[in-house]
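Return atomic coordinates for the entry below.
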Amino acid sequence: MNQNVATSAPFLVFTDLDGSLMEHDSYSMEAAKPALAELARRGVTPIFASSKTAVEIIAVQRASAITAPFICENGAAVYDSSGKILTAFGLPRASWLDAVHQLRERLSLRFTGFSDWPAERIAELTGLSEGDAGRARSREFTEPMIWQDTQANFQLFQSEIQKLSLTTLEGGRFISIQSQFDKGYAMKWWQARHNQPRPFLVALGDGPNDVSLLAAADAAVVIKSGKSDQLDPQGPATVIRTSIPGPAGWNDGIRQILNLLDSQQLLIY
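Just a heads-up that it's a prediction; the model follows:
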């Protein structure tokens, strides 16, 4: 599966990682291997679009022998297959994190995030090894946090951070503080780099931070999760919902997409 994405590929596959291609708790891809092998046979390598940091994704790619461009931190930046940044859409976290902490103190809000925690605490919350937790802590554009205050104060917080050109985005485990970007915009940016006709886009995800990715695709696979019932991507002509979570659901979703393609029920223009 050590292949680069070819610009001549008939379609591109963009996928979330945690809870989608990877098990939510163990981070295993084992159950998705049959679909990954079939995609590789067809010359298609999945492009990761994750809330993970760039250094986390590079580590995942090395461990899985999947070499491709990727989208990190909920769409904040796009990297090429060598790990070189191509473009960034997000405001650097270093430019606004102090202001968010000052806001927390001024309004006496109760929330804590990655910048408050050592790697050991992140490992405890995520099930990652301490090494992987250290890579997860290396945020450039986002601040994942746990909200511990009231809903009314959360609305107040959202209103205040808008003045800093920031917003919040819910993920599988955490709420992300970030500027205005998303996975879907980053995916369309990558698609626009290809010559006409533009490649057909397949996207897979399981959580609220995947909605933009799914909505911007031509065919979307909503992978079953505790939050997947909330997802209603508007835009794709084809939306598949799996009855199985995690990489087993990912495997099933890709199988259904390929069956539709092979039977010419999912046309690539």
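
switch to C-alpha atoms for all contacts and neighbour counts from now on
Fine.

What about A63, how many residues nearby?
9 (other CA atoms under 10 Å).

In which helix or strand does it reside?
If you go by DSSP states H and E, A63 is part of helix 54-64.

Check which helices and strands the helix or strand following that helix sits against.
Using DSSP H and E, the next helix or strand after helix 54-64 towards the C-terminus is strand 70-72. Applying 3 or more CA pairs under 8 Å, 6 or more residues apart in numbering; DSSP states H and E, one finds that strand 70-72 contacts strand 47-49, helix 54-64, strand 77-79, helix 183-192.

Relative to T168, which of these is closest?
With CA to CA as the criterion, T168 lies closest to helix 183-192 of the helices and strands packed on strand 70-72, at 13.9 Å.

Okay, buried residues for that closest one please.
Across helix 183-192, burial judged by 16 or more other CA atoms under 10 Å covers 183-187, 190-191.

want to put them side by side, so please do this one too:
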Amino acid sequence: MDWVQNIEAAGNRIAGHVRRTPVGLLDLPGLAHPIEVKWEQMQHTGSFKARGAFNTLLNGPVPRAGLVAASGGNHGAAVAHAARSLGHDARIYVPEIAGPTKISLIRDLGADLVVVPGAYAEAAERAAEWQKATGAAQIHAYDAPDTVAGQGTCLREWEDQGLQADTVLIAVGGGGLIGGAIGWLAGRRKVVAVEPANAPTLNTALAKGAPAPVEVSGVAANALGAKQIGQICFDLAQAQGIESVLVKDRDITAAQHWLWKSARQLVEPAGAAALAALMSGAYTPAPDERVAVLVCGGNIAPDPLA
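So this is what the prediction gives:
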């Protein structure tokens, strides 16, 4: 598959439906250069997920039965937003661990919301059952070409905004965002995958040579809680020899606090995970290496302004 061509097409397709999110610089003690940051938590519904949702809906017909999606929260909100914007019905299945902030956001966006016991995998099972019973179009959260191409527009946009970094650190859940980034960059920059130690889906797959189920838990589980990495992401990451690092929950929380105190940016744990790799030393740049961090989500729970 020509990922660069597909992501270029996706960027043109979703223009006007998604925000061009801002970029900036942060000084982190101990680094020779400021960190380049893209504030993708400022995207519609608070995460990059709107990109993949709009690309999927705009790139094919939607059946009369509407849409169905399973989500840890952010994908469901994005599908609900895109569906409402384009005039489609949507049913969203989320696990209880999505938390009240994300559940309320999806409900407020007008979707038919179903909260199920368990984690993302249980929500995915229920969504598959609904799709089979009704013929609704299922919008996969991460392991579908249109989703991955849509998420790849984030890096396309960032380069258009003047990205200079040698290395980009990106948090990993199911792999849609980093898969799109790898597909777009095509080896032109180093990509480092960052995962919670309590949800090492890509790290485990790379070690074993194939996607494999893992147990997931921890502070970022409602966004980085896929139990198995997507095949698309795995194939791209393996082909390009992507480096994978793990961060502890306490380091993610410390990065969240630092972003608030130093940059007045309120982000969810998943959004702070990539920065946590730098702050904790899980990833140590070379002395002159220029590094960028993608801040990917801002649906913090509990919402301090609710």
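
Fetch the TM-score of the aligned pair.
Here the superposed chains carry a TM-score of 0.44, computed using TM-score structural alignment, normalised by the length of the first structure; 180 aligned residues with a CA RMSD of 5.3 Å.

Make TSV from the helices and strands packed on strand 70-72 of the first structure and add distance to G205 of the first structure to it.
As requested, these are exported to TSV (distance: least, CA to CA, whole Å):
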stretch	distance to G205 of the first structure
strand 47-49	9
helix 54-64	16
strand 77-79	18
helix 183-192	11
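
Between those, which one is closest to D252 of the first structure.
Nearest of these to D252 of the first structure, taken as CA to CA: strand 47-49 at 17.8 Å.

Now do R41 of the first structure against S212 of the first structure, distance only.
For R41 of the first structure, the distance to S212 of the first structure equals 29 Å [CA to CA, to the nearest Å].

Neighbour count for the two, which is higher?
More crowded of R41 of the first structure and S212, by other CA under 10 Å: S212, with 23 against 11.

Nearest to R121 of the first structure, out of the helices and strands packed on strand 70-72 of the first structure?
Evaluated over these, closeness to R121 of the first structure peaks at helix 54-64, with 17.0 Å, by CA to CA.

Any buried residues in the closest one, and which?
Buried residues in helix 54-64 of the first structure, counting neighbours by 16+ other CA under 10 Å, are found at 54-58, 60-61.

So what angle separates the directions of the host helix or strand of L36 of the first structure and helix 54-64?
Per DSSP H and E, L36 of the first structure falls inside helix 33-41. Per axes from the mean of the first three to the mean of the last three CA atoms, to 10 degrees, the angle that helix 33-41 of the first structure makes with helix 54-64 is 90 degrees.

buried set for helix 33-41 of the first structure?
Neighbour counts over helix 33-41 of the first structure (16+ other CA under 10 Å) mark 33, 35-36, 38-40 as buried.

so what does that helix touch, helix or strand wise?
On a contact count with 3+ CA pairs under 8 Å, 6+ apart, helix 33-41 of the first structure meets helix 246-262.

Next secondary structure after the helix or strand hosting E105 of the first structure?
Element membership for E105 of the first structure (DSSP H and E) is helix 97-107. Helices and strands here follow DSSP H and E; after helix 97-107 of the first structure, the next one along the chain is strand 111-113.

Could I get the buried residue list for that next one?
For strand 111-113 of the first structure, by 16+ other CA under 10 Å, it's 112-113.

helices or strands up against that strand?
Contact analysis of strand 111-113 of the first structure by 3+ CA pairs under 8 Å, 6+ apart lists strand 143-147 as its packing neighbours.

so after the strand it packs on, what's the next helix or strand?
The helix or strand immediately downstream of strand 143-147 of the first structure is helix 151-162, counting by DSSP H and E.

relative to helix 97-107, how tilted is that following helix?
140 degrees.

can you list contacts of helix 151-162 of the first structure?
Helix 151-162 of the first structure is contacted by residues 100, 109, 147, 167-168 when judged by CA atoms under 8 Å, 6 or more residues apart in numbering.

among these, who's most crowded?
Using other CA under 10 Å as the neighbour test, the contacts of helix 151-162 of the first structure are led by T168, with 21 neighbours.

which ones are touching that one?
By CA under 8 Å, 6+ apart, T168 of the first structure lies in contact with 158, 175-178.

Now with 10 Å, please.
Residues near T168 of the first structure by CA atoms under 10 Å, 6 or more residues apart in numbering: 142-145, 154, 157-158, 161-162, 175-180, 209.

Same question for it, what's its three-state structure.
Assigned by DSSP: H, G, I helix; E, B strand; the rest coil, the conformation of T168 of the first structure is strand.

Tell me how far it lies from I177 of the first structure.
Distance check for T168 of the first structure against I177 of the first structure: by CA to CA, it reads 5 Å.

Mind listing the shared neighbours of these two?
Joint contacts of T168 of the first structure and I177 (CA under 10 Å, 6+ apart) are 142-145, 158, 161.

What about those, which one has the most neighbours?
The residue in those with the most neighbours, by other CA under 10 Å, is T142 (29 neighbours).

coming back round to it: widest-spaced pair of the contacts of helix 151-162 of the first structure?
Greatest spatial distance among the contacts of helix 151-162 of the first structure (CA to CA): L109 and T167, at 16.1 Å.

show me where the stretch 151-300 of the second structure has strands.
167-171, 190-196, 243-247, 291-295 (DSSP state E, counting those that start in this stretch).

Strand 167-171 and the third one, what's the angle between them?
Which is strand 243-247 of the second structure. Strand 243-247 of the second structure and strand 167-171 meet at an angle of 50 degrees, taking the same axes, to 10 degrees as the criterion.

Can you tell me which helices and strands strand 243-247 of the second structure packs against?
Contacts defined by 3 or more CA pairs under 10 Å, 6 or more residues apart in numbering; DSSP states H and E place strand 243-247 of the second structure against strand 167-171, strand 190-196, helix 201-208, helix 269-280.

Can you mark which positions in the third one are buried?
It stands for helix 201-208 of the second structure. By 16+ other CA under 10 Å, the buried positions in helix 201-208 of the second structure come out as 201-206.

separation between I85 of the first structure and F14 of the first structure?
To F14 of the first structure, I85 of the first structure is 18 Å away according to CA to CA.

So for these two, which residue has more residues nearby?
A side-by-side neighbour count of I85 of the first structure and F14, using other CA under 10 Å, places F14 first with 26 against 15.

Quick check: which element contains the more buried one?
Per DSSP H and E: F14 of the first structure is located in strand 11-15.

Run a quick neighbour tally on Q151 of the first structure.
Applying other CA under 10 Å, we find 10 residues neighbouring Q151 of the first structure.
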